[in-house]
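1. Build me a model:
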Amino acid sequence: MFLWQYLTLLLLTTVQIYKAQRCEEFTDLNLGHAIIGTSLKIRLLLYTRDNGTCGTLVSHTDLSAHPQFNLSRPTTFVIHGYRPTGSPPVWVQKISELLLAREDLNVIVVDWNHGAANVNYLKAVENTYKAANNLTAFIKMLQEYGASLSSIHMIGVSLGAHMSGLIGANLKGFLGRITALDPAGPQFTGTPPERRLDPKDAQFVDVLHTDIDALGFREPLGHIDFYANGGTDQPGCPKTIFSGGAYFKCDHQRSVLLFLDSVVRTCVIKAFPCSSYEDFLDGNCLNCDRFGAAGCPVFGYDIIEWKEVLLRLNQTKTYFTTNPDSPFCMTNYRLEVMIWNKDVRWGYMTVKLHGNGKEAVATIDHKTSQFNKYTETNLFAQFDKDLQSVEKVSLKFSTGNVFKPKYKLRVLRIRLTHLERKERPLCRYDVLLEVNKEVTFRPISCEESNF
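-> Model (predicted):
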């Protein structure tokens, strides 16, 4: 009898330990094809620094069952978007790990895959509104347990961005922050603010746009809107339909990768306020005086540091460019070119910086630039990396037209000014550039007296 009781107790203890250590994972519907109809089932997976890689399934009605859910810490919700195949987002585990590395949080991954996975996108949109009501009820329960709405941050991707907005609207805009990563465009474009994300949905709303010509939302939706690479074609993404599924989703998904880089602080991406991407590329929007001592806003997780100045500015539209891969940030210079050719010259400029065995490249080819005698042409040069010390500079002038005569560009002076570091500009005088021929030289520090 004693042995039987002992074995029973041992078995129950083992089961309890197993239950306590069991890790909940994001739902993998493992469809192989999109589902046509499904019930809306929402799972909330809690991650903290005590269980950073092991999700705990949270009750929608009884928070007392989760002592690790410490409401004295801020809470961040991560909400995915449309999942036509039912597969888990590839980034979902990574984002919780990176957020917890940055800050001591309660991270709740919202798994609404049963509502988001559907061959009928319109049904997934309909489920977005239903899921928003479900999560609103959960957050109200958090309030009853003492949580402050100001300490809640929603990070929503695509449909998840609008869901965050709907939740925020349900809570009268008292949520602390909403970060929207390429909010969905289809079925939301043209709808009134109460049916989608808008700046009134939280105390602070920051938005990233990466696919405004297809799956994303084109117009500004937040207190600050970032348009990466103009918000359309992202570097490194396929350009033709022959690349398969990546052609449709790469630009859209880039929003998550850019945000992850900002969380881990791989490098800093400065954004510039501008009315259009064309003006930005032309270098007409490099002034950040409106932000005061804070300077140009930084894209991503740390934009919250600009909250007060951005709220005073109401809505701010900004642009930046990126590399095809991480680290995504580019380094910005102003390039000033003055020629002494008698006739007007038109063309493109490629600049290379050399230092410490490394090379940084900037190609200024979004449109042909005009060069006039004794007139300074200002160009915006964006380099793929930052060199702390520039030993040599290479220039190449091209026209893009093989039928035109290969004339020469007689450069009276060039000046390169780093836009993020307070250091003396680099200059060079009397350089002769032949079309498509690279010229390398050592620059010197510019002096005011040099004219």
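2. Going by C-alpha atoms from here, please, whenever you check contacts or count neighbours.
-> Noted.
3. quick one: contacts of stretch 168-183?
-> In this structure, residues lying in contact with stretch 168-183 by Cα atoms under 8 Å, 6 or more residues apart in numbering are 133, 136, 149-162, 164-165, 194, 200-211, 216-217, 252, 255-256, 259.
4. From the residues you listed, which land in strands?
-> 152-157, 205-209 (DSSP state E).
5. Out of those residues, which two sit at the greatest distance?
-> The largest separation in those, counting by Cα to Cα, is between 152 and 209 at 22.5 Å.
6. of the two, who's got more company?
-> For residue 152 and residue 209, the more surrounded residue by other Cα atoms under 10 Å is residue 209, and the numbers stand at 30 against 22.
7. pretty sure the more buried one is touching residue 215, no?
-> No. In terms of Cα atoms under 8 Å, residue 209 does not count as a neighbour of residue 215; the distance is 10.1 Å.
8. Surely residue 440 is within a strand?
-> Yes. Following the definition DSSP: H, G, I helix; E, B strand; the rest coil, residue 440 is counted among the residues of a strand.
9. show me the contacts for it.
-> Shown here is residue 440, whose contacts under the criterion Cα under 8 Å, 6+ apart are 392-395.
10. Let's see the ChimeraX selection covering just the buried ones among these.
-> Those of the contacts of residue 440 that count as buried under 16 or more other Cα atoms under 10 Å are selected in ChimeraX with:
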select :393,394,395
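11. Tell me which of the contacts of residue 440 fall in strands.
-> Judged by DSSP E, the contacts of residue 440 include 392-395 as members of strands.
12. May I see the buried residues of the lengthiest strand in the chain?
-> As assigned by DSSP E, the longest strand anywhere in the chain is strand 358-371. By neighbour count on 16+ other Cα under 10 Å, the buried set for strand 358-371 is 359-364, 369, 371.
13. what sits up against that strand?
-> In this structure, residues lying in contact with strand 358-371 by Cα under 8 Å, 6+ apart are 281, 337-339, 344-354, 377, 379-387, 399.
14. Tell me how many other residues crowd residue 305.
-> When neighbours are counted by other Cα under 10 Å, residue 305 comes out with 12.
15. How about residue 128?
-> Other residues lying near residue 128 total 25 when counted by other Cα under 10 Å.
16. Please provide the structure for the following sequence as well, for comparison with the first:
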Amino acid sequence: MPQKLCLECCVLAVCLIYGVRSETEEKCYTFTDLNIHNAIIGTDLKVQLLLYTKQNPDCAGNLNIENSTAFQYLDVSRKTIFITHGYRPTGAPPVWIDEIVKKLLSIQDFNIIFVDWNRGATTVLYHHAAEKTRKVADILKHLIDKMLDQGASLDSIYMLGVSLGAHISGFVGKMYNGSIGRITGLDPAGPLFNGKPPEERLHYSDAKFVDVVHTDIDGLGYRENLGHIDFYPNGGTDQPGCPKSILSGSQFFKCDHQRSVFLYLSSLTKSCDIVGFPCDSYRSYRMGKCIDCKEFSPLSCPVLGFYADKWKGYLVAKNPPMTKAYFDTASEKPFCMYHYHLDFFTWSSKTRRGYINIKLVSSDGNVTESKLDQDPAAFEYCKEVSLLAKFDKDFERISKVLVTFTTGSFIGPKYKLRVLWMRLRPITNPHRPVLCRYDFVLLENVEMEFMPIPCENTNL
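-> Model prediction:
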């Protein structure tokens, strides 16, 4: 008898040590993990609605199961975020699931419902996955209706959709005549949806606020604007840091498309703001024509990601209220760029057309560089030229400025650019001092080093 009692104690100890759940507890559910074999033979649609809250941040409940203990965590008085993925050609779970759940719950105690339709999205035939999007939307409506019966409000519903998931979110919104609170589309799928009428894709009328991020408009993403505000990082095409050659393998095809998700994730940390500038084109932004947000003054520029709904500029935008915002990003997390006006007042007797390269050196010796690679600027006699400089590092104190003027040619005569004054005006952090340098000559293709000084008259 003592031996049996001892054995039972050992089993109990092992269970406690290794966290084995009792039979009365519901197991933790995870995203469906499939493989390329499943993609080849195809998968029938089966949806898991995985619920995470601050009460169960690491152990998802399954809301598909009637009378599931997961419903004890579903508080309909809270805001509910539905996260819906897109096409899964290999069947592997999205790499960003854990990160997005953790970061969202660090902001607030949401109901986070991850819509796992991997069985249905996993196939080598993209159109087979696209055909199932409306069925997924029907399943989501069934759950939302149940939540509404329990006292939830449509205002508290936030649909966050990636690729095909963005259109699924739009279909859900249409079922409620655009009365849900918000939809965010992360690089909505383009193939089979480009050119379709509003009822067959995501549209700004599907929710009270619709924001969209486009990162692969020349590939897997949707080209035209779809929301109240549409963000086009780096013009919406080639994202910095992504492979440029097919020799890079699968990353060549998916890196630009996925970047929309990682930009959104970056917005959740608030380490820096990824600011967009309402503008008519990417070229106009790069020429520095749109960076003051004057069109919607005194409203601030919109911020990409989770906090995009704080921007109210769409309320005073055109009718219908659709705005495009352009900006550049860095190649690595947190992706933010820091913008400056770089102004020149030149007095060369002849017009010089060329480019400017500028480097900033911090007080502790760090360096950041901006190649102003828009169209060549025309530096004319007694005229001011304002350029847009963008840096991937933010220096509170600048000890040196290094400037190079070039016409783009390394053969033939070398030109000089006579400068009466040069001014560096911070845009991202406008409270910082405006820096100047006076009366100097830039020699073509020769880097000139300056010690910047506060401007004598910032109203020059």
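17. quick one: TM-score?
-> Put the two chains on top of each other and the TM-score (TM-score structural alignment, normalised by the length of structure 1) is 0.93; 446 aligned residues with a Cα RMSD of 2.4 Å.
18. re the thing from before, could I get the contacts of residue 440 of structure 1 as a markdown table with distance to residue 243 of structure 1?
-> Shown next, in a markdown table, are these (distance: Cα to Cα, whole Å):
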| residue | distance to residue 243 of structure 1 |
| --- | --- |
| 392 | 39 |
| 393 | 37 |
| 394 | 35 |
| 395 | 34 |
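19. can you tell me how far the aligned residue in structure 2 for residue 249 of structure 1 sits from residue 66 of structure 2?
-> Here residue 249 of structure 1 is matched to residue 254 in structure 2, going by TM-score structural alignment. Computed with Cα to Cα, to the nearest Å, the distance linking residue 254 of structure 2 and residue 66 of structure 2 is 37 Å.
20. For those two, indicate the residue with more neighbours.
-> It is residue 254, of residue 254 of structure 2 and residue 66, that has more neighbours when counted by other Cα under 10 Å, with 15 against 9.
21. Quick check, central residue of structure 2?
-> Averaging the C-alpha coordinates of structure 2 gives a centre point, and the residue nearest to it by Cα atoms, centre = their mean is residue 263 (3.1 Å).
22. Tell me who's in contact with the residue mapped onto it from structure 1.
-> With TM-score structural alignment as the matching criterion, the partner of residue 263 of structure 2 in structure 1 is residue 258. Taking Cα under 8 Å, 6+ apart as the contact definition, residue 258 of structure 1 lies against 300, 328.
23. now swap in the one 4 residues further on and tell me
-> The neighbourhood of residue 262 of structure 1, defined by Cα under 8 Å, 6+ apart, consists of 268, 299-302.
24. same question, residue 121 of structure 1
-> Under the contact definition (Cα under 8 Å, 6+ apart), the residues listed for residue 121 of structure 1 are 82, 84.
25. what's the spacing between whatever residue of structure 2 lines up with it and residue 191 of structure 2?
-> Taking TM-score structural alignment, the alignment pairs residue 121 of structure 1 with residue 126 from structure 2. Here residue 126 of structure 2 is placed at a distance of 9 Å from residue 191 of structure 2 (Cα to Cα).
26. cool, residue 65 of structure 2 as well?
-> 34 Å.
27. Show me which residues of the longest helix that structure 1 contains are buried.
-> Across structure 1, the longest stretch assigned as helix under DSSP state H is helix 121-144. Across helix 121-144 of structure 1, burial judged by 16+ other Cα under 10 Å covers 121, 123-125, 127-139, 141-142.
28. how distant is that helix from the center of its chain?
-> The offset between the C-alpha centroid of helix 121-144 of structure 1 and the centroid of the whole chain comes to 24 Å, using Cα atoms, centre = their mean, to the nearest Å.
29. just to revisit the earlier point, which single one of the ones in strands among the contacts of residue 440 of structure 1 is nearest to residue 292 of structure 1?
-> Minimum separation from residue 292 of structure 1 among these (Cα to Cα) is found for residue 393, which lies at 32.8 Å.
30. surely that closest one meets residue 353?
-> Yes. Between residue 393 of structure 1 and residue 353 a contact is recorded at 4.8 Å, counting by Cα under 8 Å.
31. sorry, back to before: same drill for residue 65 and residue 191 of structure 2, tell me which one is more crowded.
-> Counted by other Cα under 10 Å, residue 65 of structure 2 and residue 191 do not tie: residue 191 has more neighbours, with 15 against 12.
32. Can you give me the distance of the equivalent of that one over in structure 1 to residue 12 of structure 1?
-> Mapped onto structure 1 by TM-score structural alignment, residue 191 of structure 2 lines up with residue 186. Noted for residue 186 of structure 1: a distance of 52 Å to residue 12 of structure 1, by Cα to Cα.
33. what's the answer for residue 120 of structure 1, then?
-> Taken as Cα to Cα, the span from residue 120 of structure 1 to residue 12 of structure 1 is 45 Å.
34. residues in contact with the residue mapped onto residue 322 of structure 2 from structure 1?
-> In structure 1, residue 322 of structure 2 lines up with residue 315, judged by TM-score structural alignment. Contacts for residue 315 of structure 1 were tallied using Cα under 8 Å, 6+ apart; they are 222-225.
35. Of the residues you listed, keep whichever come out buried.
-> Listed as buried from the contacts of residue 315 of structure 1 are 222-225; burial here means 16+ other Cα under 10 Å.
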